[in-house]
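**Student:** Starting from these lines, generate the structure:
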Amino acid sequence: MPDRSRGRDPGDLLGNVDIQQLRCFVAVADELHFGRAAERLHVTPSPLSRRIRELEHELGSDLFIREYHRVRLTVFGLDFLEPAREVLKRFDALKHLSQDPEAYRRRRCRLGVAPLAAPLVVDAVLDAFHRAAPDVELPLTPAPSAELLAELAGDGLDLAVVHLPIGVPDLNSLTVGRGPYAVAMRADDEFAGRDSLTLSELRHREFLMASPKVHPFFMGGIRAAMLAAGITRIIDLPHTDVIQVATQVSRTGALNLTPGGPNHPAARVFGSPDYRLVPLGAPRITVSIGVAWRPGSEAQVPGLDDVLTALRDEYGANPISL
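**Tutor:** Below is the predicted model:
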């Protein structure tokens, strides 16, 4: 495509570009993969690719170099990325404006909470707000970690309680709770009497894995540890419902890696006499849950700096045992 953008400021090239085209572009630029970007936006790759082509036509220059199983940003794409992010940030901020004139004078922090986050961690964060910033309103957004991190990066949230590590270089995080992993199995399983297990001992067994879409980076780390131990029979489930996972374990005899500490909801589901949770030995895998935020927002969001200081002082060196 002829480059009609040469010598022009990328921020001045918007023309008839619509906001969804920019959202598609930023998603592909972040993922460098059309399939993953489509999943993130909850669309199929075909319309996503079409929106990118329409955007390139409008701009008069290619944004991506498309190779076999590989996508890279062009020089112009790199230049266009930050202005596009800024437009999206400003646009997304509009939805938080209120017709209530008092809203501008209120102190509020938009808090996201992952449904699978341990209640002890969520309670610790809420308690920190009540102690350090009691006058700050806390509108809550429940959503999977992946969605919360996207909202946080896009300025749709101020703080999020999520599983760690987050895998997003532009965000900060702090661990508030940490606990061990265990192997969940039926009570009559051949390994049910063991005091501990290693992953390599289980390489011939079939494992159920909750949907990685809730947090691809975190779940990817768990999968990598399993593959490194020789476990290849992994069945990805289309959901993250722990009760349904337990039902599948009971029905099929397959195993499941799950947080094994007594203070994690997943461990309570497998606390029934029908199941056995065997602690996982080397390589030791832990589940960490904490908070994530945008760098610099401590000085902009009411009470956030005080809350983060309180959490860091109380749990930075001694996370809650999950």
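
**Student:** Going by C-alpha atoms from here, please, whenever you check contacts or count neighbours.
**Tutor:** OK.

**Student:** Glu56 is in contact with Gln21, correct?
**Tutor:** No - using CA atoms under 8 Å as the test, Gln21 is too far from Glu56 to be in contact (9.6 Å).

**Student:** The strand or helix carrying Gly179 - contacts with which helices or strands?
**Tutor:** Element membership of Gly179 [criterion: DSSP states H and E] is strand 172-186. In terms of contacts (3 or more CA pairs under 8 Å, 6 or more residues apart in numbering; DSSP states H and E), strand 172-186 is packed against helix 242-252, strand 255-259, strand 275-279, strand 286-293, helix 304-315, strand 320-321.

**Student:** how about CSV for these, with mean neighbour count added?
**Tutor:** Formatted as CSV, these follow (neighbours: other CA atoms under 10 Å):
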stretch, mean neighbour count
helix 242-252, 16
strand 255-259, 24
strand 275-279, 22
strand 286-293, 24
helix 304-315, 18
strand 320-321, 18
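
**Student:** wait, which of those is closest to Gly177?
**Tutor:** Across these, the minimum distance to Gly177, taken as CA to CA, is reached by strand 320-321, at 4.2 Å.

**Student:** Could you list every helix and strand in contact with the closest one?
**Tutor:** strand 172-186.

**Student:** Sequence B follows; please return its structure for comparison with A:
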Amino acid sequence: MTTIKAIRIEKTGGPEAMTLRDVELGQPKPGEITVRAKAIGVNFIDTYHRSGLYPVPLPSGIGMEAAGVVEAVGEGVTQFKVGDRAAYASGPIGAYAQANNVVASSAVKVPDGIGDEQAAAMMLKGLTAQFLLRQTFRVEKGQTILWHAAAGGVGLIACQWAKHLGATVIGTVGSEEKAKLAREHGCDHVIDYSKEDVAARVKEITGGKKLPVVYDGVGKSTFISSLDSLAPLGLLVSFGNASGPVTDVNLGILAQKGSLYVTRPTMFHYAAKTPTAMQEMADDLFSVVKSGAVKIEVKQRYSLAEAARAHIDLESRKTVGASVLVP
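**Tutor:** Predicted coordinates:
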């Protein structure tokens, strides 16, 4: 047993539900590794776990991703050794901690040329961009796509990547500051949803053709405008709930608006397709980052004790790019 500092939640609620505690971390079980964190990613899914939108058994740790060094290796683990650099972005949750035991098959090796903060900031967001752009809908050169919240953590990565793939990228934002950031990160067109009708602008930009795909991590407030931005037989990829979940949908609306498709994917199902899927997805991500085509920018840093402030900033839309906790 090792005593470490970790964030715990006893009951769901606001950011104040998180407290920093001394906890005992046992040795890794068979198939697990212990990762001593150098940097920890902060993501919207963490706020869903904390608030109860995505229920978890309580009491609980919190956090999905971190990067650091392998400190111990459980029985049967062959792909990692003590001293290896590693990162992870999947359960069990508990990444907001100085160290964490994780299943070795869900962790990936971090190559030279990728920093710890970069790795922690890119795993969940970057792997999300990977499966959305390269698997859920395979973006090809010459296509035009729409990405909601283009200045968010996933958006900044995905828009750069989509541009690198040869797509024309339309991004939505909520302020002029974020519009500037989106333009600097691959967006050919930026729509300020606080001032403009998104679907009308999409129709204008595309000459009435509209789009084959819309990527929507915002949820409730953008659902209809996303559907209205799609060409017949287009696909809405709904992958987040930043404005609240989409509920009580009449499926007939998909027929009325053009025999549309909707999917609600998660990274974890894509990463579980094969035993090596997670590392292959990560290698694809690391490759575009190392090439310089996609830049990972950590814009906010907090100590582990400041986790509540990190959530307040994230939920109030004050953040841009990526946020990390530095234990």
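
**Student:** Put one on top of the other, what's the TM-score?
**Tutor:** Superposed pair, TM-score by TM-score structural alignment, normalised by the length of the first structure: 0.27. Supporting alignment: 139 aligned residues with a CA RMSD of 6.2 Å.

**Student:** quick revisit: redo the helices and strands packed on strand 172-186 of the first structure as CSV? Include distance to Pro45 of the first structure.
**Tutor:** Formatted as CSV, these follow (distance: least, CA to CA, whole Å):
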stretch, distance to Pro45 of the first structure
helix 242-252, 29
strand 255-259, 31
strand 275-279, 40
strand 286-293, 29
helix 304-315, 38
strand 320-321, 41
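
**Student:** closest one to Leu149 of the first structure among the ones you listed?
**Tutor:** strand 286-293 (7.9 Å).

**Student:** Now do the SS call for the nearest residue to Val262 of the second structure once chain neighbours are set aside.
**Tutor:** Closest residue in space to Val262 of the second structure, ignoring its immediate chain neighbours: Leu236 at 4.7 Å, by CA to CA, 6 or more residues apart in numbering. Per DSSP: H, G, I helix; E, B strand; the rest coil, the secondary structure class of Leu236 of the second structure is strand.

**Student:** List the buried residues for the helix or strand hosting Ala199 of the second structure?
**Tutor:** Secondary structure from DSSP H and E places Ala199 of the second structure in helix 198-205. Within helix 198-205 of the second structure, the residues scored as buried using 16 or more other CA atoms under 10 Å are 198-199, 201-203.

**Student:** Dump the residues you listed to a markdown table, plus distance to Ile40 of the second structure.
**Tutor:** Listed next are those as a markdown table, based on distance: CA to CA, whole Å:
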| residue | distance to Ile40 of the second structure |
| --- | --- |
| Val198 | 34 |
| Ala199 | 37 |
| Arg201 | 38 |
| Val202 | 37 |
| Lys203 | 40 |
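
**Student:** Relative to Glu177 of the second structure, which of these is nearest.
**Tutor:** The closest of these to Glu177 of the second structure turns out to be Val198 (CA to CA; 18.0 Å).

**Student:** residues touching that closest one, list them.
**Tutor:** 172, 191-192, 225, 229 (CA atoms under 8 Å, 6 or more residues apart in numbering).

**Student:** and Tyr302 of the second structure, how far is that from Ala179 of the second structure?
**Tutor:** 25 Å (CA to CA, to the nearest Å).

**Student:** next one: Phe44 of the second structure
**Tutor:** From Phe44 of the second structure across to Ala179 of the second structure, the span is 21 Å (CA to CA).

**Student:** More neighbours: the two, which one.
**Tutor:** Per other CA atoms under 10 Å, whichever of Phe44 of the second structure and Ala179 has more neighbours is Ala179, with 22 against 17.

**Student:** And the strands in the stretch 51-200 of the second structure?
**Tutor:** Per DSSP state E, counting those that start in this stretch, the stretch 51-200 of the second structure carries strands over the ranges 66-73, 85-88, 99-103, 107-109, 144-147, 168-173, 189-192.

**Student:** by contact count, what packs against the shortest one?
**Tutor:** Counting by 3+ CA pairs under 8 Å, 6+ apart, the packing neighbours recorded for strand 107-109 of the second structure are strand 85-88, helix 277-290.

**Student:** now, among the contacts of Val198 of the second structure, which is nearest to Ala322 of the second structure?
**Tutor:** Once CA to CA is applied, the member of those that ends up nearest Ala322 of the second structure is Thr172, at 17.6 Å.

**Student:** surely the closest one meets Arg183?
**Tutor:** No - counting by CA under 8 Å, Thr172 of the second structure sits too far from Arg183 to count as a contact (10.5 Å).

**Student:** So the two - more neighbours on which side?
**Tutor:** Neighbours per residue (other CA under 10 Å) separate Thr172 of the second structure from Arg183, with Thr172 holding more: 25 against 20.

**Student:** just to revisit the earlier point, which of the residues in the strand holding Gly179 of the first structure are buried?
**Tutor:** 173-186.

**Student:** which residues sit in contact with Phe25 of the first structure?
**Tutor:** If you count contacts by CA under 8 Å, 6+ apart, then Phe25 of the first structure has Ile52 around it.

**Student:** Look up how far Phe34 of the first structure lies from it.
**Tutor:** Distance of Phe25 of the first structure to Phe34 of the first structure, given as CA to CA: 10 Å.

**Student:** before we move on, what about Ala150 of the first structure?
**Tutor:** 17 Å.

**Student:** quick one: which of the two has more around it?
**Tutor:** Shown here are Ala150 of the first structure and Phe34; by other CA under 10 Å, Phe34 has more neighbours (22 against 15).

**Student:** Could you double-check that that one lies in contact with Cys24?
**Tutor:** No - counting by CA under 8 Å, Phe34 of the first structure stays clear of Cys24, with 9.4 Å between them.

**Student:** Need the overlap of contacts for the two.
**Tutor:** With CA under 8 Å, 6+ apart as the test, Phe34 of the first structure and Cys24 both reach Leu48.

**Student:** which residues in the stretch 101-250 of the first structure form strands?
**Tutor:** 111-113, 140-142, 159-164, 172-186, 207-209, 234-236.

**Student:** For Leu81 of the first structure, find the nearest of those.
**Tutor:** strand 172-186 (21.3 Å).
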